[in-house]
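>>> Okay, here's the prediction I keep looking at, along with the sequence it came from:
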Amino acid sequence: MGILYSEPICQAAYQNDFGQVWRWVREDSSYVNVQDGFNGDTPLICACRRGNLKIASFLLRRNADANLKNQKERTCLHYAVMKKFTFFDYLLIILLMPVLLIGYFLMVSKTKQNETLVRMLLDAGVDVNAADCYGYTALHYACEMKNQNLIPLLLEAHADPMIRSKHGESSLDIARRLNFLQIESMLKKGS
């Protein structure tokens, strides 16, 4: 089901409808940065919520602003980092796991896609230390989700592990709280 948007280009970006996104941008290039009346999401944020790599790449090439924030003060990077496997992804992975490890390769492929998306946003100049309405940065969310693949990318882009959320918790504190020693040592090196 997902989210319903008032802006057709946002809905198309969320639903991975490349043809519609292309049509809206061709009609008026200012649509790349339009903010939805419902929650302030941009087409780029919508694409990143669902990990729609091709649409995100297209929007960035059309000068979409990676630093625009929605009403929760989140950028596209927050959503790219928070992207989880969908129920359908898990179902496919489980069903295909016994068949020549296809499920495993599907999982690896989805993880790589997400890394590519995050790298693309960092290359586009997104503020790696932008905090949302809770004071959480992308690094906070990556630690919360124990995402060992994204944390090095964020640290490489100068994400600050000492930034504190509105609850006074840093990314390093989250790693300690979740007792995730690998991430904790990564963060200590990064600070």
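Right, received. Where do you want to start? Remember, it's a predicted structure, so these values are computed and weren't measured experimentally.
>>> going forward, measure contacts and count neighbours with C-alpha atoms only.
Will do.
>>> So for this structure, the centremost residue is which one?
Central residue of the chain (CA atoms, centre = their mean): A80, 0.5 Å from the mean position.
>>> can I assume that one is in contact with T111?
No - if you go by CA atoms under 8 Å, A80 and T111 don't touch, sitting 11.2 Å apart.
>>> which strands and helices sit next to the helix or strand encompassing Q11?
Taking DSSP states H and E as the definition, Q11 sits inside helix 8-14. Applying 3 or more CA pairs under 8 Å, 6 or more residues apart in numbering; DSSP states H and E, we find helix 8-14 packed against helix 18-27, helix 43-49.
>>> Where do the helices of this protein begin and end?
With DSSP state H, the ranges of helices along the chain come out as 8-14, 18-27, 43-49, 53-61, 76-82, 87-96, 102-123, 138-144, 150-156, 171-177, 181-190.
>>> what's the most buried one of the ones you listed?
Greatest average neighbour count among the helices of the chain goes to helix 43-49 (a mean of 28), per mean count of other CA atoms under 10 Å.
>>> which other residues reach that one?
Helix 43-49 is contacted by residues 9-11, 13-16, 32-35, 53, 55-56, 59-60, 64, 66, 75-77, 79-80, 82-83, 117 when judged by CA atoms under 8 Å, 6 or more residues apart in numbering.
>>> Against L181, how distant is I174?
Using CA to CA, to the nearest Å, I174 is found at 11 Å from L181.
>>> hmm, I was thinking of S171
In terms of CA to CA, S171 sits 13 Å off from L181.
>>> one step back: reformat the helices of the chain as a markdown table; add distance to R164.
Putting the helices of the chain into a markdown table (distance: least, CA to CA, whole Å) gives the following:
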| stretch | distance to R164 |
| --- | --- |
| helix 8-14 | 31 |
| helix 18-27 | 37 |
| helix 43-49 | 24 |
| helix 53-61 | 29 |
| helix 76-82 | 16 |
| helix 87-96 | 32 |
| helix 102-123 | 21 |
| helix 138-144 | 9 |
| helix 150-156 | 16 |
| helix 171-177 | 8 |
| helix 181-190 | 14 |
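>>> putting a second one here so we can go through both:
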Amino acid sequence: MSANILPIVMARVICTDCSTTNTSKIMIATVHRIFRPRETVNNRNSNGVTVLMAACERGNKELITLLTESGADLNIGDKDKKWTALHYAVVNHKTDVVAFLVSSGANVNKQDSGGDTPLHLAVWNKYEDVVKVLLNSKENNNLQDSVKLDIANNDKRTPLLEAVYAAHIGIVHKLITCGANMNAIDKHGNNCLHIAAEKEEFCSEKEHITILDECCAKLGLPTEKRLSGVGVAGYLAHQGANLYRKNNENVAPLDLIGDADLKEKFKELFPPQKCMLCEVNEASMELQPCAHTVLCEDCSKINLKDAPSVKHV
């Protein structure tokens, strides 16, 4: 392909309004003719963007299908952010394109320059429908690489931590239901409870979460407080998040609960776990890679054959 043709094709793809019946069939035919030789289909512009990436940004399903059938690489990244075609589709909320790319074999776990997977970006943008499509790949046995829930980005945030930061209870619940690690920590040492406890309110509960009602009732919170930060913190603690895990500032989630009576209720409902070996000391050592806190510092020093590694929490 001539070096001068690719920018023109790219501009046409980006400018084409694919939401109308005027989607240029001439454009499709032109691309079909230009990219029929498979060696040209992955050519890039100066920013490292392929025509497939541009088509995914616009959501042009017909063109995307054509490019995929012509051998377009689904998993190469652009020059700047290292976004793949799937990243482009996710960020631009093209849900049907996301579903097509996933079913066509796009790598759902590919990380960009910030360490974000497509799932991270869907969560941060609060695109619950896109999150659902990506999570469905985990249940599809025909896909070789299903979505991994606990990949951490450059800030050490997993998708669950991103969802709590975004205060989106619907996505939080979906990720937990799919098995996300409740005790992942970010670069500040915060787990999901640290983050939730400082949130004013969570949003976007499209489907009623009954367990949230039960947790709030046990904490004595009124109905109007069920989506408050402390209400959601109760739900997260019920799901296994560590209420006593101290962050880099030596602050535990429990320390962030200002109401003294409410703090006592949290302690009653979620008491510190005792060491599974001595059953006397408080468990303070985190097993790796599972992140379960089950041993005290003394017992963690015992030389157990084939024991997982531990670190202080």
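Ah, there it is. Bear in mind the structure is a predicted one, so any value in this text is a computation, not a measurement.
>>> Save the helices and strands packed on helix 8-14 of structure 1 as a markdown table, and put in distance to L95 of structure 1 too.
What follows is those, written out as a markdown table (distance: least, CA to CA, whole Å):
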| stretch | distance to L95 of structure 1 |
| --- | --- |
| helix 18-27 | 28 |
| helix 43-49 | 25 |
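>>> who wins for proximity to I93 of structure 1 among these?
When the helices and strands packed on helix 8-14 of structure 1 are compared by CA to CA, helix 43-49 sits nearest I93 of structure 1, at 20.4 Å.
>>> Give me the mean deviation of the closest one from structure 2.
With mean CA distance after the TM-score superposition for structure 1, helix 43-49 of structure 1 departs from structure 2 by a mean of 0.8 Å once superposed.
>>> What of stretch 115-122 of structure 1?
Mean for stretch 115-122 of structure 1 is 1.1 Å (mean CA distance after the TM-score superposition for structure 1).
>>> Map A29 of structure 2 across to structure 1 for me.
Counting by TM-score structural alignment, A29 of structure 2 corresponds to G19 in structure 1.
>>> er, E128 of structure 2 I mean
By TM-score structural alignment, E128 of structure 2 lines up with Q148.
>>> How about that match, nearest residue that isn't a chain neighbour?
Residue nearest to Q148 of structure 1 in three dimensions, not counting chain neighbours: I183, with 6.7 Å by CA to CA, 6 or more residues apart in numbering.
>>> just checking, what residue in structure 2 corresponds to that neighbour?
Aligning on TM-score structural alignment places I183 of structure 1 opposite I171 in structure 2.
>>> Quick check: its match vs T210 of structure 2, distance?
15 Å.
>>> on that earlier part again, would you check that the match of E128 of structure 2 makes contact with E184?
No - contact criterion CA under 8 Å: Q148 of structure 1 and E184 do not qualify, at 10.5 Å.
>>> Mind jotting down where the strands sit in structure 2?
285-288, 293-295, 309-312 (DSSP state E).
>>> Where in structure 1 does the first one fall?
Applying TM-score structural alignment, one finds that strand 285-288 of structure 2 aligns to no residue range of structure 1.
>>> helices and strands around that strand, which ones?
By 3+ CA pairs under 8 Å, 6+ apart, strand 285-288 of structure 2 packs against strand 293-295, strand 309-312.
>>> try it again with 10 Å
Applying 3 or more CA pairs under 10 Å, 6 or more residues apart in numbering; DSSP states H and E, we find strand 285-288 of structure 2 packed against strand 293-295, helix 297-300, strand 309-312.
>>> cool, and the second one?
Helices and strands touching strand 293-295 of structure 2, by 3+ CA pairs under 10 Å, 6+ apart, are strand 285-288, strand 309-312.
>>> anything in contact with each of A80 and T111 of structure 1?
Common contact partners of A80 of structure 1 and T111 (CA atoms under 10 Å, 6 or more residues apart in numbering): 117, 150.
>>> Give me the residues contacting stretch 32-50 of structure 2.
For stretch 32-50 of structure 2, contacts defined as CA under 10 Å, 6+ apart pick out 1-10, 26-31, 51-53, 56, 63, 66-74, 76-85.
>>> so who does the residue lying closest to L262 of structure 2 once chain neighbours are set aside touch?
Once flanking residues are discounted, L262 of structure 2 sits nearest to L219: 6.9 Å by CA to CA, 6+ apart. L219 of structure 2 sits next to 213, 230-231, 234, 261-266, 268-269 when contact means CA under 10 Å, 6+ apart.
>>> joint contacts of S171 and L181 of structure 1?
In contact with both S171 of structure 1 and L181: L187, using CA under 10 Å, 6+ apart.
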